[in-house]
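In: Need a 3D model of the sequence below.
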Amino acid sequence: MIRVLIADDEAMIRAGVRAILASDDGIEVIGEAADGRAAVELVRAHRPDVVLLDIRMPGLDGLRAAEEIATVAPGTAVVILTTFGDDENIGRALAGGAAGFLLKASDPRELIGAVHAVAGGAAFLSPMIARRVIDGYSDAARAATARARRRVEGLTDREREVLALLGAGHSNGEIGKALHLVEGTVKAHVSSILIKLDARNRVQAAVVAHEAGLV
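Out: Sure thing, here's the model as predicted:
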């Protein structure tokens, strides 16, 4: 059972998200918060598998809450669920350790898919967000591609295979099945990849995979 915390300052939004998640028997909503500070404290107390954070909340906003959660409960995956999908918010969310970014206008099936993906150790970007990230590159993208390719040069062939599957959104278990590896070996490869790429988490490693053209 995937245990989820919902944080949004609008009660109607929280109710809607709860109703969507209730349609999946594998998901349990264990609590709600109306502001970022309360969300951090509930995560600290209950250690949910996933927390869904709005960006604009009173007191502590969702982006700063995500950064604190990454510190106090690194085992909890953060998904930003918001109306505001601008480049600055996307960049801050990913840099702050969020495992996913989803727009409230997304299909409800994307929300359920995002929860399962990040709970399984994968990263999840809404297709609309992924398209925005890709479209925003231009000249900066070419420079980023060159940097990313230099970064992956230090990986072994097997690590590049793992990184490519990680970048495509696969969990450790799925990567293991695809490459005929036990999950413990996949975890070891992922840890080595993060160290070699100087990446804080799987999302940042996935970005490098995309920039380097491995995905």
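In: From now on I want contacts and neighbour counts done on CA atoms only, so please keep to that.
Out: Fine.
In: in this protein, which residue is closest to the centre?
Out: When CA atoms, centre = their mean is applied to the chain, the residue found nearest the centroid is residue 99 (1.4 Å).
In: and this one, so I can compare the two:
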Amino acid sequence: MTAGNGGGEKIRIILADDHQLVLEGLRSLIEAEPDMEVLAAVKDGGVCLDAVHRHRPDVVVLDLEMGPMGGLQCLESLRTAHPGVRVLVLTAYSDGESMRAALEGGASGFALKTEPPQQTVASIR
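Out: Here you go, the predicted structure:
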């Protein structure tokens, strides 16, 4: 996935996951990449929407299972309010129902937390 910003600009990313360990791991992984920048790391879909409105990222890496506003509800709101933002759903659930719901909800891509870290980085790009 490419962010569509040419030249030397970094891919601007917001991370949304309700597990602090996942957020910190993703932030460390992404910040080690010279062409990527983490703008915010949030633990709730509502906070994610606020962060997207404030920072205008290229990509949101979104977990499906968050509370109080879950990932699918957040995805639906993102598609309405910020249709140009790409959304990579990052989840532990590899079942067809979760994938279908995310893609039907307008996700740009789908990645599994069980994949190697560099696969996630490639999916963000």
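In: What does the TM-score come to for these two?
Out: Overlay of the two chains. TM-score (TM-score structural alignment, normalised by the length of structure 2): 0.89; 116 aligned residues with a CA RMSD of 0.8 Å.
In: What number of residues are in the vicinity of the residue mapped onto residue 53 of structure 1 from structure 2?
Out: For residue 53 of structure 1, the aligned position in structure 2 is residue 62, judged by TM-score structural alignment. When counting by other CA atoms under 10 Å, one arrives at 30 neighbours for residue 62 of structure 2.
In: ok, residue 62 of structure 2 touching residue 17?
Out: Yes: using CA atoms under 8 Å, residue 62 of structure 2 is in contact with residue 17, at 6.4 Å.
In: Where in structure 1 does stretch 43-51 of structure 2 fall?
Out: The aligned range for stretch 43-51 of structure 2 is 34-42, by TM-score structural alignment.
In: From residue 172 of structure 1, how far off is residue 194 of structure 1?
Out: Per CA to CA, to the nearest Å, residue 194 of structure 1 is found 14 Å from residue 172 of structure 1.
In: Of these two, which one has the most company?
Out: Of the pair residue 194 of structure 1 and residue 172, residue 172 is the one with more neighbours under other CA under 10 Å, namely 24 against 16.
In: thought the more buried one was touching residue 185?
Out: No: in this structure residue 172 of structure 1 lies outside contact range of residue 185 using CA under 8 Å: 9.3 Å.
In: Tell me which stretches of structure 2 form strands.
Out: 11-16, 36-42, 59-62, 86-91, 109-112 (DSSP state E).
In: Now do the same for residue 12 of structure 2: its match in structure 1.
Out: Structural correspondence for residue 12 of structure 2 with respect to structure 1 (TM-score structural alignment): residue 3.
In: how deep is that match tucked in, by neighbour count?
Out: Residue 3 of structure 1 has 19 neighbouring residues, counting by other CA under 10 Å.
In: Could I get the full set of helices for structure 2?
Out: Secondary structure of structure 2, counting by DSSP state H: helices at 20-31, 45-55, 71-81, 96-104, 117-124.
In: The ones you listed: which one's closest to residue 90 of structure 2?
Out: When the helices of structure 2 are compared by CA to CA, helix 117-124 sits nearest residue 90 of structure 2, at 8.3 Å.
In: Direction-wise, compare the closest one with helix 20-31 and give the angle.
Out: Our comparison of helix 117-124 of structure 2 with helix 20-31, counting by axes from the mean of the first three to the mean of the last three CA atoms, to 10 degrees, yields an angle of 70 degrees.
In: Mean per-residue distance, helix 117-124 of structure 2 versus structure 1.
Out: Taken over the aligned residues, the distance from helix 117-124 of structure 2 to structure 1 averages 1.0 Å (mean CA distance after the TM-score superposition for structure 1).
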